[in-house]
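Visitor: show me how the following folds:
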Amino acid sequence: MPNLDICAAQYCSVAGDLNANIDRHAQLMRLAAQHSVAFLLFPELSLTGYEPSLARDLALSADSERLQPLRELARQSGMTTVVGLPLRQTDQQEIFIGALVFAADGSQTVYTKQHLHPGEDAVFSAGQGGPLLSIGSEQIALAVCADFSHASHAQAAAQAGASVYAASVLISDNGYPRDSALLTGYAREHSLGVLMANHGGPSGGWACAGRSAFWSPQGQRVVSAAGTGDCLVIARRRQGVWQGQTVQYPAAS
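Guide: Below is the predicted model of the structure:
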């Protein structure tokens, strides 16, 4: 079984400030690249914060030039990177909760959140998901927050051939016990590695739990952030065995 290095970027978004968040994403990407990460996952709506009331004004198209620094950094570092943003399709009024994938080879794909939380449909439209991502010999399936609350979503990922289920989320302190139990169960039931990237600080009025994590295909929590704040949560597979590492990052000034 080949080596694999994957990472959740636990991140404290600056509400509504695309420029600040793009710069901060780039800093965390460079740090992850220094640790030889092959796949980096940011939380839901990481580039804007979870701010539905601002989302229509902040929404970008997938080919937006504002995101070129992140595209280029992913290519230069050879590190496939997934960022979250309100996504506007060309010539359409609808906006989606998107996960934009900047691949290591310079290509780009899009995942749109399929299952919305109550109230999100006042701003966002339900999406269509997206393709599996190839990282070396691995197939990674994406999920965005409420997607994983539907057991059929993880089941479909496993049936499609995914070996890793990567969830970009906003999970509150109150919701963490239930949601982490769901993800643990998917890992064990479907023999999936499960990577979860959560917000590291308040967003959209929610007290986010942090505690981003990775669970092995046996359902063992291999590594987790201790709490909130910006950090990298890295899972490494060596000779079939998963090990974890956390790397702290200074808070934004």
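
Visitor: please make it C-alpha for all contacts and neighbour counts, starting now.
Guide: Will do.

Visitor: all strands for the stretch 151-253 of the chain, in order.
Guide: 164-168, 193-197, 213-215, 221-224, 231-238, 241-248 (DSSP state E, counting those that start in this stretch).

Visitor: one more to line up against the first:
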Amino acid sequence: MLAWSIAAAQFAPQNGSLAENIVHHLRFIRAAAKLECKVLIFPELSLTGLTGESGLPSPPGIDQLQPLTDAARQHQITIVAGLPVEENGQRSKGVAIFSPDTAKPYTCAQGNGTCLTPESRYISVFNLNNDGCDLSPQASLLATLTSTAESQQSLNTQRLQWFARKHAIAVLKSNYSCDNFSGGSALWDETGQLIVRADQGELLVTGRKSAQGWQGDIIPLR
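Guide: Here you go, the predicted structure:
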């Protein structure tokens, strides 16, 4: 089996400061690259920070995201970050997917998670709908970007563990570590077994898949 190293960033955003958040993202990307990770995910709205009473900010332009596009290519790592997207005049939570092989990120609504596989560059966004589950049979990992408060952690954990077990797919979750957010970034294997889970702090939750299964670690950001 092809070995595969992945990571989830658990960090505190700079609300409303795209430039500062991009710099912060780059710190995590460099740390993940040193660990030879091929996938790195961030929490939802990671590029703009958590929203306030005014709602979602304007989506950033593609040119503003160029540092992350360059980093994905330089380090040969797929990056999934959170940002607002706009469609038909309506803003919603979305994802920007930076691939080593593309000149600009792919952006779309966040959905229920991003599906990835180590054997190819296949990436898609997964949604639950009225017809059921559109999870791709090619997917090896569901990466979910959350901003889950401490009071919601237990329910969120149960849901993701159930999903991993039901669909026989590993699940990687990235969450914030600030204010009321108690961390909880984690990785579950294809049976729903918890491999690694973080508490408070800015860090990387890492997972490595080999013929022996998944191994996890927690790497503090220095």
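
Visitor: now what about the TM-score between them?
Guide: Remark: TM-score between the superposed chains equals 0.89 [TM-score structural alignment, normalised by the length of structure 2]; 221 aligned residues with a CA RMSD of 2.5 Å.

Visitor: among the strands of the stretch 151-253 of structure 1, which is nearest residue 2 of structure 1?
Guide: Closest to residue 2 of structure 1 of the strands of the stretch 151-253 of structure 1 is strand 231-238 (CA to CA; 7.3 Å).

Visitor: which residue range of structure 2 does that closest one align onto?
Guide: Aligned using TM-score structural alignment, strand 231-238 of structure 1 spans residues 203-210 in structure 2.

Visitor: contacts for the matching stretch?
Guide: For stretch 203-210 of structure 2, contacts defined as CA atoms under 8 Å, 6 or more residues apart in numbering pick out 1-11, 28, 32, 185-187, 195-198, 214-221.

Visitor: quick one: buried ones out of the residues you listed?
Guide: Among those, the ones that count as buried by 16 or more other CA atoms under 10 Å are 4-11, 28, 32, 185-187, 195-198, 214, 216-219.

Visitor: neighbours of the nearest residue to residue 4 of structure 2 once chain neighbours are set aside, how many?
Guide: Excluding its sequence neighbours, the residue lying closest to residue 4 of structure 2 (CA to CA, 6 or more residues apart in numbering) is residue 209, at 5.1 Å. By the criterion of other CA atoms under 10 Å, residue 209 of structure 2 has 18 neighbours.

Visitor: check residue 45 of structure 2 too.
Guide: Look at residue 45 of structure 2: counted by other CA under 10 Å, it has 27 neighbours.

Visitor: residue contacts, it?
Guide: Counted by CA under 8 Å, 6+ apart, residue 45 of structure 2 has contacts 81, 82, 83, 84, 93, 94, 95.

Visitor: which of these has the largest number of neighbours?
Guide: Ranked by neighbour count (other CA under 10 Å), the contacts of residue 45 of structure 2 have residue 95 at the top, with 30 neighbours.

Visitor: can I assume that residue is in contact with residue 112?
Guide: No - Residue 95 of structure 2 is not in contact with residue 112 according to CA atoms under 8 Å; the separation is 10.8 Å.

Visitor: which of the helices or strands spans the alignment partner in structure 2 of residue 85 of structure 1?
Guide: Residue pairing (TM-score structural alignment): residue 85 of structure 1 is matched to residue 83 of structure 2. Assessed by DSSP states H and E, residue 83 of structure 2 sits inside strand 78-87.

Visitor: now the angle from that strand to strand 141-145?
Guide: Here the directions of strand 78-87 of structure 2 and strand 141-145 differ by 50 degrees (axes from the mean of the first three to the mean of the last three CA atoms, to 10 degrees).

Visitor: which SSE is immediately downstream of strand 78-87 of structure 2?
Guide: Per DSSP H and E, the first helix or strand lying C-terminal to strand 78-87 of structure 2 is strand 90-98.

Visitor: which bit of structure 1 covers that following strand?
Guide: The aligned range for strand 90-98 of structure 2 is 94-102, by TM-score structural alignment.

Visitor: how far does that stretch sit from the chain's center?
Guide: 11 Å (CA atoms, centre = their mean, to the nearest Å).

Visitor: kindly report the same for stretch 213-222 of structure 2.
Guide: 15 Å.

Visitor: need the residues that contact it.
Guide: For stretch 213-222 of structure 2, using CA under 8 Å, 6+ apart, the contacting residues are 28, 31, 187, 189, 195-198, 201-209.

Visitor: and if you look at stretch 135-142 of structure 2?
Guide: For stretch 135-142 of structure 2, the surrounding residues in contact (CA under 8 Å, 6+ apart) are 113-118, 122, 124, 126-127, 169-172.

Visitor: let's see 7 Å
Guide: Stretch 135-142 of structure 2 is contacted from outside by 113, 114, 115, 116, 117, 126, 169, 170, 171, 172, using CA atoms under 7 Å, 6 or more residues apart in numbering.

Visitor: can you tell me the closest non-neighbouring residue to residue 106 of structure 1?
Guide: Nearest one to residue 106 of structure 1, counting by CA to CA, 6+ apart, is residue 75 at 5.0 Å.

Visitor: likewise residue 16 of structure 2?
Guide: Nearest residue to residue 16 of structure 2 in three dimensions, chain neighbours excluded: residue 48, at 5.3 Å (CA to CA, 6+ apart).
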